[in-house]
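Peer 1: model the following, please.
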Amino acid sequence: MTPVTVTLTLVRGDITLQSVDAIVNAANSSLLGGGGVDGAIHRRGGPEILRACRALRASHYGRGLATGRAVATTAGLLDARWVIHTVGPVHSATEDRSDLLASCYRESLRVAGELGARTVAFPAVSTGIYGWPMDDGARIAVRTARASAPRSVTEVRFVLFDDDAYVRFQAALAAEG
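Peer 2: So this is what the prediction gives:
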């Protein structure tokens, strides 16, 4: 993908309340729901999302979705057309997995482009229970989104659950120019 100018915005709030073309879900590999962002998206989006995920598991993703990959389903009751599910890496102090985290953003944006999405909302992938340090996660997210957004995507919105995450993403945006 050719790097293009995309607007990167920050929102402090709940990703399930965003009105966008695609909401990115920090999913687990099972695609069948879980805690955190994944659980919130499944709860608010309703049973259509889980049905679509089960269909994916029954067809192309029998063993689940690999870390760093992305796949789309309906958004159910969310104010979006699609949910793009991506599986972030668990942070490791002994192994550099930053390429896998960058792949989550890159692959989600690739899928968004294939769908024709113009606006995409991301959580801070892997920075919750998967333990990724917020500063580094923000840097990787901002850099990858800026470099990988397809032409169809005009806005990448990072929806951050708390003030600390917002401040760290703000710093990453400032550092990237």
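Peer 1: going forward, measure contacts between C-alpha atoms and count neighbours the same way
Peer 2: Fine.
Peer 1: center of this structure, which residue is that?
Peer 2: V24 (3.6 Å; C-alpha atoms, centre = their mean).
Peer 1: distance of R81 from A55?
Peer 2: Taking C-alpha to C-alpha, to the nearest Å as the measure, R81 falls 18 Å from A55.
Peer 1: and the two? Which one has more around it.
Peer 2: Using other C-alpha atoms under 10 Å, the more surrounded residue of R81 and A55 is R81, with 19 against 14.
Peer 1: the more buried one contacts G45, doesn't it?
Peer 2: No. R81 lies out of contact with G45 (C-alpha atoms under 8 Å); the separation is 10.9 Å.
Peer 1: for these two, list the residues in contact with both.
Peer 2: Here R81 and G45 share the contacting residues A75, scored by C-alpha atoms under 8 Å, 6 or more residues apart in numbering.
Peer 1: one more to line up against the first:
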Amino acid sequence: MQLVLEALEADITTLPLDAIVNAANESLSGGGGVDGAIHRAAGPGLVEECRALPMIRPYVRCPTGEAVLTGGHRLPARHIIHTVGPVWYGGDKGEPALLASCYRNCFELARRHGLASIAFPAISCGVFGYPLEQAVAIAVAEAHEAARDPGSLDRIVFCCFGPHALQAYRAVLAGG
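Peer 2: Purely as a prediction, here's the structure:
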């Protein structure tokens, strides 16, 4: 079966997939944007599960560029993969490599857990300020790389919040 890559405009919390990706903060404590929406929709069980994860250093359960998996709780998705994207400081502080690492680590968790479908928001493009077009290019490049060894993955969704993001993803997916 061929791996399908697609972009759609939707609320990521409504997608009945094996996993959705949360653009989280390092403490995995919930926040604004996608992170807050996922925490609200998943319910208090998600907060409890995140709090039970060990801290790597004070207030950090998931360092920037890494990813961890939890249950989906009240979401239609079976799992949530939390990843912490970089804050944009102009691009010369390792942001592209850190963002690419987010995607690679999410794909690795998906393969390790035998997941078939995964949806990503535009990681770091909200309050972290990453320029959308640059982030989309990295996301799609990493998805194409993951497609070389998809494991159990058969569907990667780029879930867009708004028509501008949808257009950006579709343009890159179409090769232009």
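Peer 1: just give the TM-score of the two.
Peer 2: Counting by TM-score structural alignment, normalised by the length of the second structure, the TM-score of this superposition works out to 0.92. Behind it: 171 aligned residues with a C-alpha RMSD of 1.5 Å.
Peer 1: secondary structure class for the residue located most distally from the centre of the first structure?
Peer 2: Residue distances from the centre of the first structure (C-alpha atoms, centre = their mean) peak at T94, which lies 24.5 Å from the mean C-alpha position. Classification of T94 of the first structure using DSSP: H, G, I helix; E, B strand; the rest coil returns coil.
Peer 1: ranges for the helices of the second structure?
Peer 2: Taking DSSP state H as the criterion, the second structure carries its helices at 33-42, 44-52, 95-112, 132-147, 163-173.
Peer 1: buried stuff in the shortest one?
Peer 2: Across helix 44-52 of the second structure, burial judged by 16 or more other C-alpha atoms under 10 Å covers L46, V47, C50.
Peer 1: mind checking what the first one lines up with in the first structure?
Peer 2: Under the alignment defined by TM-score structural alignment, L46 of the second structure corresponds to I49 in the first structure.
Peer 1: and that match, what does it touch?
Peer 2: Per C-alpha under 8 Å, 6+ apart, neighbours of I49 of the first structure: H42, T73, T74, A75, G76.
Peer 1: just the closest of the residues you listed to L100 of the first structure, please.
Peer 2: Closest approach between the contacts of I49 of the first structure and L100 of the first structure, by C-alpha to C-alpha: T73, at 21.5 Å.
Peer 1: give me the number of residues near the closest one?
Peer 2: 19.
Peer 1: picking that back up, what residue in the second structure is paired with the residue nearest to the centre of the first structure?
Peer 2: For V24 of the first structure, the residue aligned by TM-score structural alignment is V21.
Peer 1: next: S98 of the first structure.
Peer 2: Under the alignment (TM-score structural alignment), S98 of the first structure pairs with P96 in the second structure.
Peer 1: now swap in M134 of the first structure and tell me
Peer 2: That one, M134 of the first structure, aligns with L132 by TM-score structural alignment.
Peer 1: tell me who's in contact with the closest residue to that match other than its chain neighbours.
Peer 2: In space, and not counting its chain neighbours, L132 of the second structure is closest to C125: 5.8 Å by C-alpha to C-alpha, 6 or more residues apart in numbering. Taking C-alpha under 8 Å, 6+ apart, we find C125 of the second structure in contact with P131, L132, A135.
Peer 1: again, but for V136 of the second structure
Peer 2: Going by C-alpha under 8 Å, 6+ apart, V136 of the second structure touches A122, A168, Y169, V172.
Peer 1: go on, S117 of the second structure?
Peer 2: Listed by C-alpha under 8 Å, 6+ apart, the contact set of S117 of the second structure reads L17, D18, A19, L153, D154, R155, I156, V157.
Peer 1: picking that back up, what about the match of M134 of the first structure, how many neighbours?
Peer 2: 18.
Peer 1: ok, it touching Q167?
Peer 2: No. Look at L132 of the second structure against Q167 with C-alpha under 8 Å: they stay out of range, at 10.8 Å.
Peer 1: next, count neighbours for the residue mapped onto A7 of the second structure from the first structure.
Peer 2: Using TM-score structural alignment as the criterion, A7 of the second structure maps onto L10 of the first structure. By other C-alpha under 10 Å, 18 other residues sit near L10 of the first structure.
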